[in-house]
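Q: Coordinates only, no sequence provided:
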């Protein structure tokens, strides 16, 4: 069974193309106009062990908001399609990721109910060319469109590059574990996800 999806989202502001194969080996291609976001997406999808491609163009050039949001939406929709009926998946995962002085907790549930609660206590306005306010916005856009309940908490850390990168790596690692197929059961007392 191949868990794969391709999605394109085009608006007056952006053009986003995503290819996502959940069961891969971490072959990732990222090309958006936001360099630090490219670095973070690469980390997330690599640690998810997906084979994936994310290409995005900014048609207006206002700032990084529309690219980050539309990539989150398109990647979330791709994940939702690729994961299918969720039969046999582990469903839940949590992980604590260290990156030097930073320590970040990620917990998620592939429940079908998209929600994100992100508390990274970011103080800087930007890291590289990525507005830090768009970090939680990306995770919200991804979660709502993927049907994943996601919680991210900074436990410690002062280098915001490290904190953000630990969050993206943690989401990738947790998605990888939660996507693992254990059997042929639907992991829900309701009988469906």
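A: Sure, I can see it. None of these values were measured; they are calculated from a predicted model.
Q: C-alpha only now, for contacts and for neighbours.
A: Fine.
Q: Could you look up the SS state of the residue lying closest to residue 45 once chain neighbours are set aside?
A: Spatial nearest neighbour of residue 45, excluding adjacent residues (Cα to Cα, 6 or more residues apart in numbering): residue 172 at 5.8 Å. At residue 172 the chain is in helix, as set by DSSP: H, G, I helix; E, B strand; the rest coil.
Q: wait, what's in contact with residue 172?
A: For residue 172, the contact set (Cα atoms under 8 Å, 6 or more residues apart in numbering) comprises 43, 44, 45, 46, 47, 48, 49.
Q: Against residue 166, how distant is it?
A: Separation of residue 172 from residue 166 (Cα to Cα, to the nearest Å) stands at 10 Å.
Q: again, but for residue 133
A: According to Cα to Cα, residue 133 and residue 166 sit 16 Å apart.
Q: ditto for residue 5
A: From residue 5 across to residue 166, the span is 26 Å (Cα to Cα).
Q: Look at the two and report which has more neighbours.
A: Relative neighbour count places residue 166 above the other of residue 5 and residue 166, with 26 against 20, counting by other Cα atoms under 10 Å.
Q: Could you list which residues are in contact with residue 170?
A: Applying Cα under 8 Å, 6+ apart, the residues near residue 170 are 44, 95, 96, 97, 104, 105, 106.
Q: With residue 178 instead?
A: Shown in contact with residue 178 (Cα under 8 Å, 6+ apart): 89, 90, 91, 92, 93, 108, 109, 110.
Q: Mind putting those residues into a markdown table with distance to residue 35?
A: Below are the contacts of residue 178 laid out as a markdown table (distance: Cα to Cα, whole Å):
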| residue | distance to residue 35 |
| --- | --- |
| 89 | 33 |
| 90 | 33 |
| 91 | 32 |
| 92 | 31 |
| 93 | 29 |
| 108 | 27 |
| 109 | 29 |
| 110 | 29 |
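Q: try it against this one:
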């Protein structure tokens, strides 16, 4: 079942739906590099995204990137309300040629982001790489995830960011996958909502 979300501000208008699956996604944020990264996130995370954004790109890509992260995080949180049979933790290492990224995710209900990659350049095309952290912060906080993203080895900035998105997608897919044990994956007996 798809979770549909909408966000309308003076800066962006976003219509988004998210569901689990392997079908192709439809993504139009107006920011080519962000479209590419979201497509990778959907593909490797086993999600189907339908995202349409009308943002204030005449200013820059910041509001579009951050607001998509906010709404995507909210949708992922709603998509996975029943936490009684998930793995909860996911870890993934992804190489992209000379680059190596690591993502560790805990579907804990306690939102936190550790993010310290040092990118090789400030932009990829016209995309400002500082927006990568803004995106993952907005997504992690709104999905109520504890997320640790590390760039172990770098090189080409496009590869660095792509490896991070793929690693995050893989680790989230693992964390949200079904456990063979039918119980809340917490010794407290509850995962924070």
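A: Sure, I can see it. Source: prediction; values computed, not measured.
Q: Can you pull the TM-score for these?
A: TM-score for the superposed chains, counting by TM-score structural alignment, normalised by the length of the first structure: 0.94, backed by 190 aligned residues with a Cα RMSD of 1.2 Å.
Q: Of the contacts of residue 172 of the first structure - the most surrounded one?
A: Counting neighbours by other Cα under 10 Å, the top entry in the contacts of residue 172 of the first structure is residue 45, with 30 neighbours.
Q: Map that one onto the second structure.
A: Using TM-score structural alignment as the criterion, residue 45 of the first structure maps onto residue 42 of the second structure.
Q: which residue packs closest to the aligned partner of residue 160 of the first structure in the second structure, ignoring adjacent ones?
A: Residue 160 of the first structure maps onto residue 157 in the second structure, with residues paired by TM-score structural alignment. Among residues not flanking residue 157 of the second structure along the chain, residue 120 sits closest, at 5.4 Å (Cα to Cα, 6+ apart).
Q: just to revisit the earlier point, give me the next element, helix or strand, following the strand or helix carrying the match of residue 45 of the first structure.
A: Assigned by DSSP states H and E, residue 42 of the second structure falls within helix 32-45. Moving toward the C-terminus from helix 32-45 of the second structure, the next helix or strand (DSSP H and E) is strand 47-55.
Q: just the helices in the second structure please.
A: For the second structure, the helices defined by DSSP state H occupy 32-45, 62-79, 130-143, 157-176.
Q: got the buried residues for stretch 168-183 of the first structure?
A: Judged by neighbour count (16 or more other Cα atoms under 10 Å), stretch 168-183 of the first structure contains these buried residues: 168-180.
Q: Out of the residues you listed, which is nearest to residue 34 of the first structure?
A: Of all these, the one sitting nearest residue 34 of the first structure is residue 168; the distance, using Cα to Cα, is 15.4 Å.
Q: That closest one contacts residue 43, correct?
A: Yes. Counting by Cα atoms under 8 Å, residue 43 is a contact partner of residue 168 of the first structure at 6.5 Å.
Q: After alignment, which residue of the first structure pairs with residue 122 of the second structure?
A: Using TM-score structural alignment, residue 122 of the second structure sits opposite residue 125 in the first structure.
Q: Relative to residue 133 of the first structure, how far out is its match?
A: To residue 133 of the first structure, residue 125 of the first structure is 7 Å away according to Cα to Cα.
Q: before we move on, what about residue 43 of the first structure?
A: Noted for residue 43 of the first structure: a distance of 19 Å to residue 133 of the first structure, by Cα to Cα.
Q: returning to that earlier point: need the contact list for the residue nearest to residue 157 of the second structure.
A: For residue 120 of the second structure, the contact set (Cα under 8 Å, 6+ apart) comprises 154, 155, 156, 157.
Q: Count residues in the vicinity of the third one, would you?
A: Neighbour count for residue 156 of the second structure, taken as other Cα under 10 Å: 16.
Q: ok, now residue 131 of the second structure?
A: Neighbour tally, residue 131 of the second structure, other Cα under 10 Å: 18.
Q: what does it align to in the first structure?
A: Correspondence of residue 131 of the second structure to the first structure, assessed by TM-score structural alignment: residue 134.
Q: what sits up against stretch 40-59 of the first structure?
A: Stretch 40-59 of the first structure is contacted from outside by 12-33, 66-67, 71, 164-165, 168-176, using Cα under 8 Å, 6+ apart.
Q: And these, which of them are buried?
A: Buried, going by 16+ other Cα under 10 Å: 14-24, 26, 28-33, 66-67, 71, 164-165, 168-176, out of the contacts of stretch 40-59 of the first structure.
Q: from what I can see residue 33 of the second structure touches residue 127, true?
A: Yes. Under the criterion of Cα under 8 Å, residue 33 of the second structure makes contact with residue 127 at 6.7 Å.
Q: Do I have it right that residue 144 of the first structure meets residue 113?
A: Yes. Residue 144 of the first structure lies in contact with residue 113 (Cα under 8 Å); the separation is 7.4 Å.
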